[in-house]
Structure formats: structure tokens, C-alpha cells
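In: Predicted model and sequence below, questions to follow.
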Amino acid sequence: MQAFDPPRRDFIKGALATGFALAVQPVTASIITDTLSLDTGLAGIALDDGILPAYFARPTGQADALPIVLVVQEIFGVHEHIRDICRRLAKRGYLAIAPELYFRQGNPAEASDIATIISTIVSKVADQQVMQDLDATLAWAGLHGGDVKRTAITGFCWGGRITWLYASHNPDLKAGIAWYGKLVGEHGTLTPSQPVDIATTLKVPVLGLYGGQDGSIPQDSVNSMRSALQQGSSASQIVVYPQAGHAFNADYRPSYNAAAAQDGWQRMLTWLDSHGMAAH
């Protein structure tokens, strides 16, 4: 893998959220995936306006042609749970990479509450910039052992919404898996489109995983998205877990719902396999 000089590596390490965000303390017991038989580390992706930090994980000993999964962070950034998601995918044979998409605006790990993260960081992140950063991340992965012709995306919470949007932005993706990402919302200069707006023209098959008890994503918005998808040609699907709330896959938080999380994870793996993403 590409080596980095110490100053750049220190910058990347500092820009990535370490551990868990202050806003979700205290952290409950969480699943920890080891790095046995994995190559893991920090990447610095050169952009016109800076270095995009990212965490990657991939199987050891496989030089190239690995299927790529872009992993999009929760609202809390690329903290340990998102890194663990990358390691879980790498154990299945993928090159998984999670870019820190807030790196220009600030480090969410330092914020003490969600409202502060939203007001000082998330509200300043432009969707167009996120799409470009994901394009750059994919290009980096293609130069470091990944097969750009076999790429999927998955994201959680804030990243679930981004998953829908990037699947529209990049029609060459094989598949997407959106975990409890908002589907409707306000339109603005930084957020000109919402997932429900692009549903009818979506070409990439996206699996949406949602909680029936999610207070932040009303079921009428899920139903609206499902109806819009049925008018298109993407073969996307939405699964709702009636007893699960928001962030049901976040095994480090009280919101974790083991049954829904485990079923969703298996559905994701099956979705990847059935859409040309099977790891060899």
C-alpha cells in the first residue's frame, strides 16, 4: 500500500474521528472485529483542496481485483464502529474504505451533542462535494487493489441518505445498501435533491433497511420512497423491521436491535452477491 510521510500521516490520523464521538457517550458493549488476515490502515487521498482521510481494510495477500465497498459514515464520522464495518466487509473478501467526508468542516468526535454536530458541521457539507469525494475515494481504491468495475456502496444514518444519492450520481455501481437514511427533507443550495426525488430515475439496485419504530424517518416517507421506486427501473427494495428503531445496526448504542441488525447484514451480503459483487 502507499506509504505516507509522518506529517501527512499525523494529519490523517488527527482528521479521522478516533474511538467514539462524545455525542454518543457512554458507549455500550460493541462488536469488535480483529485484523487477523487483514491489511488495514489510513489513506490520504489527494484532492485539489486538501487531503481526504480514509480508513481502509482488505484481505491480506490479495494484490488486486478485489470488489470495492464504499462505506459512508454515520453523522458521527468515521469512528470505531464504521472502521469495524470495514473490517467485517474485508473479512468477506472486499476492499472496504470509509472516507472522512466532514474533514473540511471539522471533527465530529469533539462535539458533545448531536445538535452541535448538525449546526457546526453537517449543515455546511454540500452533497455535490460528497459525491466528488466519493468519486475520488473510488479512484484511490482502484489504484490500490480494487476493481472499480465491481463497486458497491453502503451507508448508515447520514450515510444512508448519501448512499441513495451516490447510487444516482454513479450509475456504474453494482449495488447499494442504505441503512436508515432519511428519504425526504428540505431542499437547499447544499442539498438540492433528496432520495425520493431521484427514485424514479435510479438505475442502481439499492436495498433500503429501515426501522418501523424510527421516530426520525416516518413510515409515510418510507412508503413514498417505495412507491417512487416502483415507478422506476432500478429493482431496488425496501425492508422495514417493525420492532426496530433508528440506528438498529449501531451495536455500540442502546438503539441496537440484534435481530434486525443480523438479518440486515445477511440481506446486505446476499444483495452484494446477487448483483455481481461476490468476492472470490
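Out: Great, that's in hand. Computed from a predicted structure; not experimentally measured.

In: alpha carbons only for contacts and neighbour counts from here, please
Out: Fine.

In: From residue 126, how far out is the closest residue to residue 164 other than its chain neighbours?
Out: Among residues not flanking residue 164 along the chain, residue 195 sits closest, at 5.7 Å (Cα to Cα, 6 or more residues apart in numbering). Separation of residue 195 from residue 126 (Cα to Cα, to the nearest Å): 15 Å.

In: And the strands in this structure?
Out: Here the chain has its strands, by DSSP state E, at 38-47, 50-59, 66-72, 95-99, 146-156, 175-179, 206-211, 237-241.

In: Relative to residue 89, which of those is closest?
Out: Residue 89 sits nearest to strand 95-99 of all those, at 6.3 Å, using Cα to Cα.

In: Residue 98 against residue 54, yeah?
Out: Yes: using Cα atoms under 8 Å, residue 98 is in contact with residue 54, at 5.4 Å.

In: among the strands of the chain, which is the most enclosed?
Out: strand 95-99 (a mean of 30; mean count of other Cα atoms under 10 Å).

In: Show me how far stretch 183-196 is from its chain's centre.
Out: Distance, stretch centre to chain centre, for stretch 183-196: 18 Å (Cα atoms, centre = their mean, to the nearest Å).

In: For that stretch, give me every contacting residue.
Out: 124-128, 161, 164-165, 182, 217, 221-222, 224-225, 228 (Cα atoms under 8 Å, 6 or more residues apart in numbering).

In: let's see it at 10 Å
Out: Residues outside stretch 183-196 that contact it (Cα atoms under 10 Å, 6 or more residues apart in numbering): 123-129, 160-168, 181-182, 197, 199, 202, 217-218, 221-229.

In: from those, which would you call buried?
Out: Among the contacts of stretch 183-196, the ones that count as buried by 16 or more other Cα atoms under 10 Å are 125, 127, 160-168, 181-182, 199, 202, 217, 222, 225-226, 228-229.

In: Find the residues that touch each one of residue 98 and residue 54.
Out: Shared contacts of residue 98 and residue 54, counting by Cα under 10 Å, 6+ apart, come down to 42-43, 71, 78, 83, 137.

In: how close does the residue nearest the centre of the chain get to residue 39?
Out: Residue closest to the average C-alpha location in the chain (Cα atoms, centre = their mean): residue 72, at 1.9 Å. From residue 72 across to residue 39, the span is 20 Å (Cα to Cα).

In: okay, pairing it with this:
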Amino acid sequence: MTEKKTTPPANNQFAPAVSPVTSTVIHTSDEGLHTGETTIATQGENMPAWYARPQNIAAPLPVVIVVQEIFGVHEHIKDVCRRLAHLGYLAVAPELYFRQGCPNEYTEISALLRDLVSKVPDAQVLADLDHVASWAGKNHGDLHRLFITGFCWGGRICWLYAAHNPQLKAAVAWYGRLVGAHTLTSPQHPVDVTANLSAPVLGLYGGKDDGIPLDSVETMRQALRAANAKAEIVVYPEAGHAFNADYRPSYHQASAQDGWERMLAWFTAYDKSKIGG
């Protein structure tokens, strides 16, 4: 993987609600990659998305769907895609709020959550992700090697998608909420779908995450054990929420690096091309 801590892209390429960008931001080169914007037909509309894949590889590529934080598909999420592409994956990050609005129009996290994120139905998101997978299969991707990862809001979605799509081979959820109130847009949470998980899930959590207390993590672990689900949860004692977000003060380098290596190992463990399945 080619990583460079150089002058970061302008703040307006990140999330307006969390400016300014910190000096720890990682910028990954796109040298040797195909990257760019695309649209994905889904439920009668065209959803914007951003993708990255290696150049000069003829064989179908393993696919990682990258699910955004609450802030949408901004520079950090694109950089995650570039990092994965350098490792041989087709990585694609869809704009999953596109029907409800644009996260770049919000400068306060509370308003973003209240006026946009809360209005995005889970059912809509899961159906859109199915179309993302279909798009990947028609654009250099191998759907026999389909993975998903996501952060914050996207981490929660990863758990739900692992119970939704039986084609999925593995999921890695970074600090996604596990429990919560049941609403019309979010009728179920990860703790409610443990018995339906069809893909193994790795959950990566921070021990100092005020928004996801450790008792909710333990509740999830108990639910997973009761369902005999193939899943693992790792808690980093010194990390808080968003510990992989290298553009924010919440970044915890040691935890982020360990989580990244665990994610890659998780995908490799369930890659059928590498285990003879």
C-alpha cells in the first residue's frame, strides 16, 4: 500500500461538520489505480458512487463495499477505497443519502443527524447496497468474493447487511451502533439480527466510546453467543469513537493500524479463492 502523509487535500474535500482537518490525515496515492465517480442504477434512480481499483489486472477482483460515516463519501472514505485498491480490491463507496439530501450542506453534527441521517430508511440502504454489489459484478468485480466494511453509521449498516445478503462473504464493522430505539426508518438494530447473520462479522470498537458504551458491546456479545453466530468483537481500551478517522482528533493510530490489519486478515480468511472453497 502506498501511503503518504503529505499536504492534505483542502478541508472542503472532507466533511464540513468536522473541520478543520488534523495533521494526522493520511493521503494515499492513486498511482497505479483507476479511480473516480460513477453512478449506480438502483430502485429507479441513479446513485452517485466513488470507486478505486488497480490498473492492469484482467482477472475479476475481490470487492469491498465501503459504507460511509454519517458525513457521506468525502475524502477520508475515498482514501480508504484507494488503500484497498492498492491491495488488489475493487472498492466502491456509494452515496447512500442521495435521495434525502447532501451531508456537505451541514456544518453541525447535531443538525446532520437530525435533519438528514435520521430520515434514511434502513430498507432503502440495504436494497441500494444490493445494487452496488450487482454493479461491482459487472465492473471488474468477483461477486464470489464480496466483502463490506463501514464506519460509524456505516458500521451499523455492515451488521445489518450481513444478515440481509446471503452472497456476502465477510463484513468488518468499525464502531457501528449495536442497540437503539426502534423507529420506522430503523426497525431493527444489530443486536436484533444476530440469528440471521449469514456472513461472519468482525466488530472493531473503542473502549472509550461515549456513544457506544461497553455494556451495549457486552449485550451484543451475549446475543452473538446465544445465536451461535460466526462473529468476533475487538475492543481497543484506549480508543474512542471514530478512532480510524485520521483526519479528526479522535484518531488513535495504534488502534487504527491494528484494526486495519485485522480487517484484511478477516477478509483473507473468508476469501474463497484463497481457502479453496
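Out: Great, that's in hand. Everything quoted here is computed from the prediction, not taken from an experiment.

In: For residue 260 of structure 1, which of the strands of structure 1 is the nearest?
Out: Short answer: strand 237-241, nearest of the strands of structure 1 by Cα to Cα, at 6.3 Å.

In: what angle sits between that closest one and strand 175-179?
Out: Computed by axes from the mean of the first three to the mean of the last three Cα atoms, to 10 degrees, the angle separating strand 237-241 of structure 1 from strand 175-179 equals 30 degrees.

In: which residues in structure 2 does strand 237-241 of structure 1 match up with?
Out: Per the alignment by TM-score structural alignment, strand 237-241 of structure 1 matches residues 232-236 in structure 2.

In: For residue 255 of structure 1, give me its contacts.
Out: 244-249.

In: before we move on, the earlier item: check the offset of the match of strand 237-241 of structure 1 from the chain's centre.
Out: 16 Å.

In: That stretch vs structure 1 - mean distance after superposition?
Out: Stretch 232-236 of structure 2 differs from its equivalent in structure 1 by a mean of 0.1 Å after superposition (mean Cα distance after the TM-score superposition for structure 1).

In: just the helices in the stretch 101-250 of structure 2 please.
Out: 109-115, 122-137, 153-162, 214-226 (DSSP state H, counting those that start in this stretch).

In: What does residue 165 of structure 1 correspond to in structure 2?
Out: In structure 2, residue 165 of structure 1 lands on residue 160 (TM-score structural alignment).

In: just to revisit the earlier point, of the shared contacts of residue 98 and residue 54 of structure 1, which is the nearest to residue 18 of structure 1?
Out: For these, the residue nearest residue 18 of structure 1 by Cα to Cα is residue 78; the value is 7.7 Å.

In: Can you tell me how far the closest one is from residue 143 of structure 1?
Out: On the measure of Cα to Cα, residue 78 of structure 1 and residue 143 of structure 1 end up 22 Å apart.

In: neighbour-wise, which of those two wins?
Out: Using other Cα atoms under 10 Å as the criterion, residue 78 of structure 1 and residue 143 rank with residue 78 on top: 31 against 13.

In: Hmm, that one is touching residue 108, no?
Out: Yes: judged on Cα atoms under 10 Å, residue 78 of structure 1 makes contact with residue 108 at a distance of 9.1 Å.

In: what residues are shared contacts of the two?
Out: In contact with both residue 78 of structure 1 and residue 108: 15-18, 20-21, 102, using Cα under 10 Å, 6+ apart.

In: just the buried members of these?
Out: Buried among those by 16+ other Cα under 10 Å: 15-18, 20-21, 102.

In: So of those residues, which two are at opposite extremes in space?
Out: 20 and 102 (15.5 Å).

In: Next, format the contacts of residue 255 of structure 1 as JSON lines and append distance to residue 112 of structure 1 and neighbour count.
Out: Below are those laid out as JSON lines (distance: Cα to Cα, whole Å; neighbours: other Cα atoms under 10 Å):
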{"residue": "244", "distance to residue 112 of structure 1": "26", "neighbour count": "21"}
{"residue": "245", "distance to residue 112 of structure 1": "22", "neighbour count": "21"}
{"residue": "246", "distance to residue 112 of structure 1": "20", "neighbour count": "22"}
{"residue": "247", "distance to residue 112 of structure 1": "19", "neighbour count": "23"}
{"residue": "248", "distance to residue 112 of structure 1": "22", "neighbour count": "28"}
{"residue": "249", "distance to residue 112 of structure 1": "22", "neighbour count": "26"}
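
In: Including distance to residue 116 of structure 1, could these go into JSON lines?
Out: Output for the contacts of residue 255 of structure 1, formatted as JSON lines (distance: Cα to Cα, whole Å):
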{"residue": "244", "distance to residue 116 of structure 1": "26"}
{"residue": "245", "distance to residue 116 of structure 1": "22"}
{"residue": "246", "distance to residue 116 of structure 1": "19"}
{"residue": "247", "distance to residue 116 of structure 1": "19"}
{"residue": "248", "distance to residue 116 of structure 1": "23"}
{"residue": "249", "distance to residue 116 of structure 1": "23"}
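
In: closest to residue 6 of structure 1 among these?
Out: residue 249 (35.0 Å).

In: Let me see the contact set for the closest residue in space to that closest one that isn't next to it in sequence.
Out: Nearest residue to residue 249 of structure 1, sequence neighbours excluded (Cα to Cα, 6+ apart): residue 261, at 4.7 Å. With contact taken as Cα under 10 Å, 6+ apart, residue 261 of structure 1 is in contact with 179, 209, 241, 244, 247-251, 267.

In: Switch the helices of the stretch 101-250 of structure 2 over to TSV; also include distance to residue 84 of structure 2.
Out: Written out in TSV, the entries for the helices of the stretch 101-250 of structure 2 read as follows (distance: least, Cα to Cα, whole Å):
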stretch	distance to residue 84 of structure 2
helix 109-115	28
helix 122-137	15
helix 153-162	17
helix 214-226	27
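
In: which stretch among the ones you listed comes nearest residue 267 of structure 2?
Out: Comparing the helices of the stretch 101-250 of structure 2 under Cα to Cα, the one sitting nearest is helix 153-162, at 13.5 Å.
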